[in-house]
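Peer 1: A predicted structure for the sequence below; I have some questions about it.
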Amino acid sequence: EVYQRPYDPFNPVVCIDETNKQMIKEIRLPCEPSAPSGQKSNSFLGWISAWLRYRPWRASARLRPLPCPAKIPLQAQVRFLTGWSTRRPEKVDSVYIRNGVADVFMISEPLAGRRETIVTESRTALDFAEVLKYTSNVLYQRTEKIILVTDNLNTHSPASLYKAFPPKEARRLAERFEWHDIPKHGSWLDMAEIEIGVMNRQALSKPLPDLESFRQQIRAWTVNRNKEHAKINWQFKTQDARIKLARLYPIIL
């Protein structure tokens, strides 16, 4: 029913959700190739014996760490033989450093084709409270009421405001919102999920090395997306919901 309301700039429908992204810093520093244990014989029978002991078709063998003197974390190392020959096996290294996790809060107003993103280093109740305060005091300070749609997380409640702010300020902010929680296991009903999916495909398809480059990438995507005034054509109506989500609707006898 919330999504079927006509557009009202003084009572906007705003969807909020969050996601995270692993920061990946790639290092192109391959190690020296090394032969599997036992592969020392140049004879055909010796090679077959080493092949059977190595068993490269097993996932545990393919992902077995290789000896390397460099003090760099090696991830997903793969060793494979190049063919029926006695040559030493080749190796493909995917070498990177995990550089922390960045979180993105998506604030989407689907009927207006507007969205805002906030990058943080965590997504606790305090972070969510700060996002709500920014939404109320900066993005929609001239509105009468903000129709807020969030998924069913434990931090997505007015209680987060009382954890972050004094009671008077928390109550003021809580009254600025008309709260609508989507059903449990129904996060796809939050239209902010659609915006997050678009963001992941267009801006986060490649690894980013650090938080600063992540912020720049997200900001550039947000600005370009808002310039396009891209809206969401929501076609899931109440009648469809009563059929697909029949277990959530009471039966009146």
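Peer 2: All right, it came through fine.

Peer 1: use CA for all of it now, contacts and neighbours both
Peer 2: Fine.

Peer 1: Now do the helices for this structure: every range, in order, please.
Peer 2: 44-54, 59-62, 125-134, 159-164, 167-175, 192-202, 211-227, 238-244 (DSSP state H).

Peer 1: and of these, who's closest to Glu109?
Peer 2: Checking the helices of the chain against Glu109 by C-alpha to C-alpha gives helix 192-202 as the closest, at 8.4 Å.

Peer 1: neighbours of the closest residue to Thr117 other than its chain neighbours, just the number please.
Peer 2: With sequence-adjacent residues excluded and distances taken as C-alpha to C-alpha, 6 or more residues apart in numbering, Thr117 is closest to Met106, at 4.9 Å. Neighbourhood size, Met106 [other C-alpha atoms under 10 Å]: 24.

Peer 1: adding another structure so you can compare the two:
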Amino acid sequence: MKPWLKEQWCIAPKANADFVAAMEDVLAVYQRPYDERRPQICLDETSKQLKADTCERLPLKPGESERFDYEYERHGVCNLFLACEPLAGKRMVQVTQRRTKQDWAQFVRDLVDIHYPQAERIVLVMDNLNTHVIGSLYEAFPPAEARRLVERLEIHYTPKYGSWLNMAEIELAVLMHHGISQRLADQEDVRRQVDAWQTRRNQKAIKVDWRFTTADARIKLKHLYPSVEVSLGE
């Protein structure tokens, strides 16, 4: 079963106008053609548990897999912010100790000023986590700076229980399974592996072939749409 179908089971079976409204808004964004002046960026974050070996690993031998002890020491967790531009095959990852409002705000400012300084507006798709709000920019920066950043953003939120609509989740899944699936002891280890992964993936300009459209949603998720009775009058 596809991951987004698994999450779909969490959605209340009754009609949900707020869900379909937010879903169709995001799907409409995904139908827009590529425009370097208004790049479409999907943003999400996840955590990585830090684990250190308790004993030295055995040296590798030809034809054998790496062997290490199952026991490990917990060294806490770190956070990973990931933003991707599916139409351009580009992704940006930042490893942080936490994921507070200030951390999110700093990541957004880096998107605006470092990664997309020439963009008129960044079309930003993300879930409605309580840190993903305009107010976070005002908590992190002076009012004039926060407003400058706000005016460079066009924000679209995925619906509640609809984070599968965020293409950044696809990139995070690839990162977690193919980039940093191994045991890593500290934040610097994670950062080195993340940098290597995103460099390889960006060099190949790997894009996301998103095919789920509003037309599909109105058929496959028909039960979520409210039933509207239209009165034709006399």
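Peer 2: Sure thing, it's come through. Worth saying up front: this structure is predicted, and the values here are computed from it rather than measured.

Peer 1: Overlay the chains and give the TM-score.
Peer 2: TM-score of the superposed chains, computed with TM-score structural alignment, normalised by the length of the second structure, equals 0.77; 190 aligned residues with a C-alpha RMSD of 1.5 Å.

Peer 1: Okay, the aligned partner of the residue nearest to Thr117 of the first structure in the second structure and Ala144 of the second structure: tell me how far apart.
Peer 2: In the second structure, the residue paired with Met106 of the first structure according to TM-score structural alignment is Leu82. Separation of Leu82 of the second structure from Ala144 of the second structure (C-alpha to C-alpha, to the nearest Å) stands at 26 Å.

Peer 1: same thing with Arg99 of the second structure?
Peer 2: Distance of Arg99 of the second structure to Ala144 of the second structure, computed by C-alpha to C-alpha: 23 Å.

Peer 1: the more surrounded of those two?
Peer 2: Per other C-alpha under 10 Å, whichever of Arg99 of the second structure and Ala144 has more neighbours is Arg99, with 19 against 10.

Peer 1: In the first structure, what sits opposite the more buried one in the alignment?
Peer 2: Match for Arg99 of the second structure (TM-score structural alignment): Arg123.

Peer 1: How about the aligned partner of Arg142 of the first structure in the second structure: what's its closest non-neighbour residue?
Peer 2: Under the alignment defined by TM-score structural alignment, Arg142 of the first structure is paired with Gln118 of the second structure. What sits nearest to Gln118 of the second structure in space, not counting adjacent residues and going by C-alpha to C-alpha, 6+ apart, is Arg37, at 7.2 Å.

Peer 1: got it, and Ile180 of the second structure?
Peer 2: Of all residues beyond its chain neighbours, the one nearest Ile180 of the second structure is Gln193 (6.3 Å), with distances taken as C-alpha to C-alpha, 6+ apart.

Peer 1: again, but for Lys163 of the first structure
Peer 2: In space, and not counting its chain neighbours, Lys163 of the first structure is closest to Leu126: 6.8 Å by C-alpha to C-alpha, 6+ apart.

Peer 1: isn't that neighbour right up against Tyr162?
Peer 2: No - between Leu126 of the first structure and Tyr162 there is no contact under C-alpha atoms under 8 Å: 9.3 Å.

Peer 1: Quick one, which of the helices of the first structure gets closest to Ile24 of the first structure.
Peer 2: That would be helix 211-227 among the helices of the first structure, by C-alpha to C-alpha, at 10.1 Å.

Peer 1: Onto which residues of the second structure does that closest one map?
Peer 2: Here helix 211-227 of the first structure aligns to the second structure at residues 187-203, judged by TM-score structural alignment.

Peer 1: For the matching stretch, give me every contacting residue.
Peer 2: If you take C-alpha atoms under 8 Å, 6 or more residues apart in numbering as the criterion, stretch 187-203 of the second structure is touched by 50, 78, 89-97, 175, 179-180, 184.

Peer 1: if I look at the residue nearest to Thr117 of the first structure, how far off is Val78 of the first structure?
Peer 2: As for Met106 of the first structure, its distance to Val78 of the first structure is 37 Å (criterion: C-alpha to C-alpha).

Peer 1: Check Leu211 of the first structure too.
Peer 2: Leu211 of the first structure is 29 Å from Val78 of the first structure, where distance means C-alpha to C-alpha.

Peer 1: again, but for Thr222 of the first structure
Peer 2: From Thr222 of the first structure over to Val78 of the first structure (counting by C-alpha to C-alpha), the distance is 38 Å.

Peer 1: Show me what Ala215 of the second structure aligns to in the first structure.
Peer 2: Match for Ala215 of the second structure (TM-score structural alignment): Gln239.

Peer 1: Would you tell me which strand is longest in the first structure?
Peer 2: What stands out as the longest strand in the first structure, according to DSSP state E, is strand 90-109.

Peer 1: what comes up buried for that strand?
Peer 2: Neighbour-count burial for strand 90-109 of the first structure flags 91, 93-96, 102-109 (criterion: 16 or more other C-alpha atoms under 10 Å).

Peer 1: The residues you listed into TSV, with extra columns for distance to Tyr249 of the first structure?
Peer 2: Listed next are the buried residues of strand 90-109 of the first structure as TSV, based on distance: C-alpha to C-alpha, whole Å:
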residue	distance to Tyr249 of the first structure
Lys91	57
Asp93	53
Ser94	50
Val95	51
Tyr96	49
Ala102	37
Asp103	34
Val104	33
Phe105	30
Met106	29
Ile107	28
Ser108	27
Glu109	27
